[in-house]
Every structure is written in C-alpha cells, then in structure tokens.
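In: Provided below are the primary sequence and the corresponding predicted coordinates.
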Amino acid sequence: MTNSNFNTIVLAAGKGTRMHSAIPKPLHELCGRSMLSLILDSASQAGAQKNYVIVPEKHKEFLNHLTTNSILVTQKEPKGTGHAVLQAEKQINENLPLIVINGDTPLIESETLKKLITKHQTHRATATIVTFNSKHTTNFGRIKRDPKGKITKIIEEINLTNNQTHINEINCGIYCFDTNWIWNSLKGLNLSATNEFFITDLIEIAHSQNKIIESIEPTNEYEISGINNLIDLSNAEKHMRERINYSLMSKGVKIIDPKATYIDLNVKIGQDTIINPNSYIYGNSSIGENCTIGPSTQIYNSKIGDNTNINSSLIKNSTIYNYVEVGPSSHIRDNSIVNDNAKIGTNTEIKNSTIGSGTKSGHFSYLGDSKIGKNVNIGAGTITCNYDGEKKHETIIGDDSFIGSNSLLIAPINIGKNVITGAGSVVNKNIPDNSKAIGSPIKILKSDQKKGKKIGNS
C-alpha cells in the first residue's frame, strides 16, 4: 500500500532575470495568486507533510505567500538547483519521499503530484521524473533513454548536440527522490561550466549506480508550462482564467463572453448571476445569486449580496447588500457599506460611508465619511465637505430625510430624521429632527412634526 505522505522542496531562490522585474519570479501573480502559493497549495492538497521553500537571502516578500506547513530555507549564494536542494538537508529529518518542484510551474495540479508519488513508491524507485512528449521543446531539457527505454540522463538544452535536438521528450522540472539516497548524491555533483550544481545531473548518477528511475506524464499538458518571462506569465494566466470561467459556468454562473471576463481564483459567485463583458472581479470578492455585473465593471475584495445590479462601476473593499442598484459610472471606495434596496445612480462616489436601506443617491454626488440612514433621498450634486485641510470629519443624516440638489454639507455635521434641505443649501450646522433648512448658509425652519413639502429636486 502506498503512503501519500511526502515532503516537498520548492525551488524559489532563482533571480528570474528574464522577467525584467524587481518582483521575485515565484511571487508574480496569476489570477490573484502568486506562482509560489499555487504550487504550495497543489503540494499540500496532494498530501505533502511539509513544504520546504528555498528562497534567496533577502526573502521578506515571500512570507505572505506560504501555506501553514511551509518552512523557509535560505540559499545564500545562487549556485544552482542542486546546491539549492542541499540547503534543506539539515532541516529534513523524516524518511519520506522528497518531491522537488521548480518554482516557475504554477499550473501543476495535485492529481499529477499524487500520480508521481504513487509511481515512485509502487516501483520502489530512487528517482521519478515528470516528463512529456511535446512539439514545443524550446527552453526544456531533454530525456535520454537507452534502447530498452530506460532513462539514462537529462540533457540541459544548452548542452544538446546536433543529433539530440530531435528528442521531444522534455524534462518538466518536477522530480521525486529517495531521501536516503539524495543527500550524498547531491554532494557528489560536479560543478558545471556556469559554476553551478544542477539537480538534473542526479539522474545520470542514479543510472550509473543501476538505481531504478521511473517517469510519469502530467495529467494535463498545460501543467508543465514554465514561466520564464512576462509573455509566459500572460499565457499561463490566460489558461487559468479560462479554467476559472468555465468552472463558474458549470455551476450556474452566466458569463456572456469568457474571453473578455477576468475573475480571480479566490472569487465566489452564486448561481444565476450574469457577468457581462469587460468585467474584472479581483481578490477575495464574493457575489451572491441573481446579480447582474457589468459591463465594464471592476470589483476588488468586496462582498456583493443577492439580486444586486452593478453597471459600469468600480467597487473597492466594500460591502453591498441585496437588491441594490449601482451605476453607471459610480465609484464605491474603501470601507463603505450599502444596505438593502439602496440605489446609487450615475457618477456617484462613496467613501468610508454607510448607506441605509432604501436610500437613493441618483446622480452626481460625493458621500465621504458619512452615516446615512434609511429611506434618505440625496439630491443631485450633493457633496459632503468632509476635509478641512487637516482632518476628515463625519456627516450623519437621519432616516427619511430629503437633501435637496446641490446641497453642500460641511462636516462635522448631524442632520436629524425627517429633515428637508432646500436646493443649493450650504449646511454648516446641525439640523434637528423634523425640520426644514434652506439658504447659504442655512436657516432652520421648524416644522409641525409632519413631513412638509419637499424643497428642491431629487
């Protein structure tokens, strides 16, 4: 019976110079997740007991991309993949099979890693390699086999001779090794012409010792996509985005044009929601059922309830509840909450504010640092003047109030319940409940505790 437990080493210390980026190559993202985090997730899902991540000496950036079973191992000098693996020797005490994965293969799936460990254990192999017969062999080392089909070595692309370039079985950069064998073998590697020690040379050593060398093919060809530059990254992200969209559609989400829809891996969307073209849904966003999103909408790390429509608008780090309408061309910024049945119309900006149930802001308004009650009408052109040049101040508007068009609300200000302000009012002082206010600056007209005639236009 095979044992699914194993340890993993992820090679993430390389400079990645072909990326032409200050960001370490393994930390570049696909659909909202770094390459490193995707690999670690697949390894953990396959049964990895511990994930040892080989990182450069300056590795603070890596800390936010680890799984709970990850252990950082520093490679102080970049001396090649063989040298990188050897750095983990003193930290690995378990006699478990050791899977080694290049840190630029983010599409590798857990099922392929399970297949790798099963083949390795079933055949009692010393080394098992993920290989693939491919028409596209550029940038890959090749697998050399003897006439009986046994693997004898891995030839790095730079070392291929003219009569070896026809070999189309490629090395995918994913291996499984016997732990008892690998450490001494790594110490016996020869220095290459580039002053590096390559893990691929272990295969020739194993063959010379008559050790068992096995291989598997990945479950899907796309899994072996190595990321060497930003073009490769874009192609890999395109493939992942297609998988995400098709998975959502299979669960009842209607995506009008999958090729023009960009959804991150951690996003959750309920059934019967419609995603229109040129919509971008990022981070840990969630969208409920029966919503309509887009076209041309961006949502970042936000929660959207059920039966809500967001049209051509930008939502960031906010919560929008049920039966809400937003847009077109509105912007809901950080730390905002829009409650049930609210309507946020065209060209409205909301920042760090709570909008009560049934409240309407039809068009051309700015609501910043505000607490707005239920069933409030915000007239066109209303602005909360929340910044005095030094500090931000709060605006409070009570339930059932009517704010006339082009009102300027100079914070800090507290407008009571059932208040009416006239069009063009400059509100520079608090207004008690059941009052009317008009003018620049306002004059407060006390009402008879009943709703008076509304002054101004919505």
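Out: That came in fine, so what should we check first? Residues are numbered from 1 along each chain as shown.
In: contacts and neighbour counts: CA atoms only from here.
Out: Fine.
In: And the helices in the stretch 301-450 of the chain?
Out: Taking DSSP state H, counting those that start in this stretch as the criterion, the stretch 301-450 of the chain contains no helices.
In: Quick check: end-to-end length of stretch 66-83?
Out: Start-to-end span of stretch 66-83 (C-alpha to C-alpha, to the nearest Å) is 22 Å.
In: Check stretch 93-105 too.
Out: Stretch 93-105 has an end-to-end distance of 26 Å (C-alpha to C-alpha).
In: Next up, a structure to set beside the first:
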Amino acid sequence: MDVTAIIMAAGEGTRMKSKHAKVSHALLGKPMICWVVDAALDAGCDRVITVIGSHADEVRSILDAAYGERADAHVECVEQTERLGTAHAVRVALEATGVAAGPVVVLNGDLPLIEPATIRTFAQTVDGGAHAAAILTMTPPDPFGYGRIELDEAGSVARIVEQKDCTPEQAAGLLECNAGCYAFDGAQLAAHIGEVGCDNAQGEYYLPDMVEILKAAGQSVTIFHCDDYREGLGVNSRAQLAQLTAIARDRINERLMAEGITFIDPAQAWIGPDATVGRDTVVWPQTHLIGHCTVGEDCQLGPNTRLTDTRVGDRCIVDETVAVEAVLENDVDCGPRAYLRPGTHMLDGSKAGTHVEIKKSTIGRGSKVPHLSYIGDTTMGEGVNIGAGSITCNYDGKNKNATVIGDRTFIGSDTMMVAPVHIGSDAITGAGGTITKDVPDGALAIERTEQRIVEGYTERRRARL
C-alpha cells in the first residue's frame, strides 16, 4: 500500500500571538510540524508533502534541517502562495506533486499527538475501493467547537454539522466529532477536488465539502474512530500548546517507567520524543532531554539538568549540568553546575565538577576537572588532575588555539595555560602560574614573581586616610 500524507502547515496561527509560524512552536524541544511528519513517516507513508504558506521560509528551514539529509525520509514542501482554504491547499499539493493514486491522508500540522498506528490504520480504510473517503473522528469530553458527524441508516457519513449550525438536540446527541483529518482514495480525490466551490462567507475552498461531492458521485464516505481523543487535539493557542506538551510529557514518562526507569516526580521531567533512556536510570526533577539524546543504564540525571543532542553512557552522574552536543562515556561524574559545550568528550571515569565549563575538548580516562575551571580546545590524557581556578587560554583575539596535556599530569590551582601549549605526561605546574612554554614529560613548571613583604603597611595606610 503506497500511502501519501499531505500535511497542512500553511496557516497563520493568529491566536498564537507570535511572529513565528504556528507549526514551528515546540513541544518538549521538538517543532510541532516535526511531530506530525515523524508520525507519518513512522506510519509507513511513502511520500510526505507539507503544504506551507505563512512563514514559508521558516517552516521550510525547519524541515530541511530535520529531514534534508535523511535518505529514508521523503519529505517535500509545496508552497500555497494564495491561502484560499483547505481544499485549495490539497489541490495545490496534488498539482505540484502529481499524486493521483493510492491512499492520501490529509493531516493537520498542529496535531502533534497523532500516533503512527492511527495514521496507518486510517489509510487502510480507503485502500481497496470500498470507500472513497474517511473522516478521522473522536469523542472528546467536551465536544463544543467541533463539527459533529451525522450518519445515515447504513452507517455512512450523511453530513458534517458545524458547531454553529447544531441544534440543541444535535449538540446533545451527536457525539462523534470531526478531528479535521481525512483519508481519500487518491484517484477519487484527484477526480473531484476541482469541484469544491467557494460560495461561502469567507470565499474559501473547504475540504469537508468533499463529503457531499463524493456522496453525490455515488461514492461511500465512512468514519475512522480514534479511541484516544487526545490524538485529535490541535494547538491554536499558547495555552493549548502547554496542555498538549503536558500530555506528551506524561505519555513519554509513563512509557519509560514501564521500561524500567525511575522518575522522582514525573511531572517535573521533560524527555523529548527522540531521547532514549536505559534501565535503572533515575531521573530527578527539572531534568530536560532535548533532541537526540541517549542515556545508558544506572545513571542519575538531575536535578536541574538539561541535555541537548548528548550521549551519556552507563553509571553516570549528571547533576545540575547543561550539556549540548557532548559525549559522556561510562562512569562519568558531572556537576553540580557544570556546562559542557559542543565537542566535549568525556572518557570513562572522568569528572567535570562544580562551576566547570568545557568546550570542544577531550577529557581522558579518569581525569578530573573538579571545580572553577575552563577547559577549551584541549586534548587531555588519562589520570590528569586540574586544580581549582585553572584556565586554558585558547583564544588570542583571532584564532582558537589548542592545549595538549599528557597522562597523569597535575595542574596546580589557578594555572593559566596560554595556548598553543603542550604539557607533557607526569608533569606538574605550580599553583598560580602562567604557562606559555611547552613543559617536558616529568618536569615541574613554576612561573611566579618573588613575594615581597612590606612591614607596617596597614598602619601607615590608615594614617593617610
């Protein structure tokens, strides 16, 4: 079954009160549009066509960044330059891509909670010719605002009654609500989409009109009921964005707990949909995993930790740490209040302690940067100890320069290592030194001015005040 997904992402989203596209707003660090695209891809859709319009360049750049280099993801953008309604958007997509056969699933770009299995089964309702179209329906606790589905005696869709047109009896009796997504037989869609008119107050071409058009052509239109109504919830405001983010958070955390992960407080941990966490890891409050994070087994994450596109091995402690595009191997200890910037690679048993910042550096096996230090553009051997307050001075105002520190070297507290510089293995630098020259293996490097004592200075100073 070759399935095409058309994702509607051209709307203005005025109720978001934002200068950005509505579908660019993120849930758990992931743009809303990517949730829907991923669901379509995971459902097995062969083509995913995203119709963009408002903020087209922004949405296109998001999709290019997420899918442009993926050989397994065929995601296309079609721009609806004139936004004349949902049926017009579908027609633009069909004309631009030539889709005219197989199931076509039309999804909204603001439905981040829809599941791949739902999309897959939804598409199957129009595969085989029994039905020309299907409407995704749900029964939310409060149906107000949704179009209601009226069925005929044979169980086919008779019509969609919009909320404003509902009589009190219909509002009370018609509980099947239109989620705004449709599945079509591609040939029937291509044959009849041009019949949708714009004779309405807004002068727009509405996709729901396809129901009556297909029925008039002697075709069957059915419903596909979504058991979990939350899959059909859309985002039209900041409040709804927060509500759906909380639902997504709970779904993910419940799944992880079922897989053997402990949450001290599941409501205070935000794990993105592309993150993986190993068994027996403990997640403390205010922990965020954003993007493609992988965490091994038996780790302690948090509290107050934010990891973005970071890999963490087994048995790591990551306490009050911000890490971006970093790699932590096994038995690594970070924090509290550590900052690991892109390119940080901490090998087995290494440590980044309190108020430590590391950037584009390798920290060797068992090496320690315990506190109050900055390490940048550095290759560090194993068993190194960096004293408090030490800095690799990697920037000369124009270029970033490298520092190399050999195995088992001891860097005294408050040492400034002015790059480019090479400090050998088994070396020692005295506290308070500024190291500007290479240090041989096994050597002691001391750089200090002679200490002077001025007797009676305090008493003479007070006399002058």
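Out: Arrived safely. Everything numeric here is computed off the predicted structure, so don't read it as measured data.
In: TM-score for these two?
Out: Scored against TM-score structural alignment, normalised by the length of structure 1, the superposed chains reach a TM-score of 0.89; 439 aligned residues with a C-alpha RMSD of 2.3 Å.
In: and the closest residue to residue 25 of structure 2 other than its chain neighbours, what does it touch?
Out: Counting by C-alpha to C-alpha, 6 or more residues apart in numbering, the nearest residue to residue 25 of structure 2 once its immediate chain neighbours are dropped is residue 31, at 5.3 Å. By C-alpha atoms under 8 Å, 6 or more residues apart in numbering, the contact set of residue 31 of structure 2 is 23-25, 62.
In: Among these, give me the pair with the biggest separation.
Out: Using C-alpha to C-alpha, the contacts of residue 31 of structure 2 reach their maximum pairwise distance at 25 and 62, which is 10.8 Å.
In: Have a look at those two and say which one is more surrounded.
Out: Shown here are residue 25 of structure 2 and residue 62; by other C-alpha atoms under 10 Å, residue 25 has more neighbours (19 against 16).
In: counterpart of the more buried one in structure 1?
Out: Matched to structure 1 by TM-score structural alignment, residue 25 of structure 2 sits across from residue 28.
In: just residue 84 of structure 2 next, same as before
Out: So, by TM-score structural alignment, residue 84 of structure 2 is matched to residue 79.
In: I'd like the distance from the closest residue in space to its match that isn't next to it in sequence to residue 80 of structure 1, if you could.
Out: The shortest distance from residue 79 of structure 1 to any non-neighbouring residue, by C-alpha to C-alpha, 6+ apart, is to residue 196 (4.7 Å). Per C-alpha to C-alpha, residue 196 of structure 1 is found 5 Å from residue 80 of structure 1.
In: same check, this time on residue 141 of structure 1
Out: To residue 80 of structure 1, residue 141 of structure 1 is 15 Å away according to C-alpha to C-alpha.
In: In terms of neighbours, single out the busier of the two.
Out: Neighbours were counted for residue 141 of structure 1 and for residue 80 using other C-alpha under 10 Å; residue 141 has more, 23 against 20.
In: so what's the more buried one up against?
Out: Neighbouring residues of residue 141 of structure 1 by C-alpha under 8 Å, 6+ apart: 154-157, 170-171.
In: now do 6 Å
Out: Each residue near residue 141 of structure 1 by C-alpha atoms under 6 Å, 6 or more residues apart in numbering is listed here: 155-157, 170-171.
In: same check, this time on residue 393 of structure 1
Out: Shown in contact with residue 393 of structure 1 (C-alpha under 6 Å, 6+ apart): 386, 411-412.
In: quick revisit: next, work out how far apart the match of residue 25 of structure 2 and residue 34 of structure 1 are.
Out: From residue 28 of structure 1 across to residue 34 of structure 1, the span is 5 Å (C-alpha to C-alpha).
In: next one: residue 189 of structure 1
Out: Note on residue 189 of structure 1: its distance to residue 34 of structure 1, by C-alpha to C-alpha, is 32 Å.
In: what's the answer for residue 404 of structure 1, then?
Out: Residue 404 of structure 1 sits 49 Å away from residue 34 of structure 1, taking C-alpha to C-alpha as the criterion.
In: What segments of the stretch 201-350 of structure 2 are helices?
Out: Under DSSP H, counting those that start in this stretch, the stretch 201-350 of structure 2 gives helices at 210-216, 238-258.
In: ok, the nearest residue to residue 89 of structure 2 once chain neighbours are set aside to residue 9 of structure 2 distance?
Out: Excluding its sequence neighbours, the residue lying closest to residue 89 of structure 2 (C-alpha to C-alpha, 6+ apart) is residue 80, at 6.2 Å. Going from residue 80 of structure 2 to residue 9 of structure 2 by C-alpha to C-alpha gives 10 Å.
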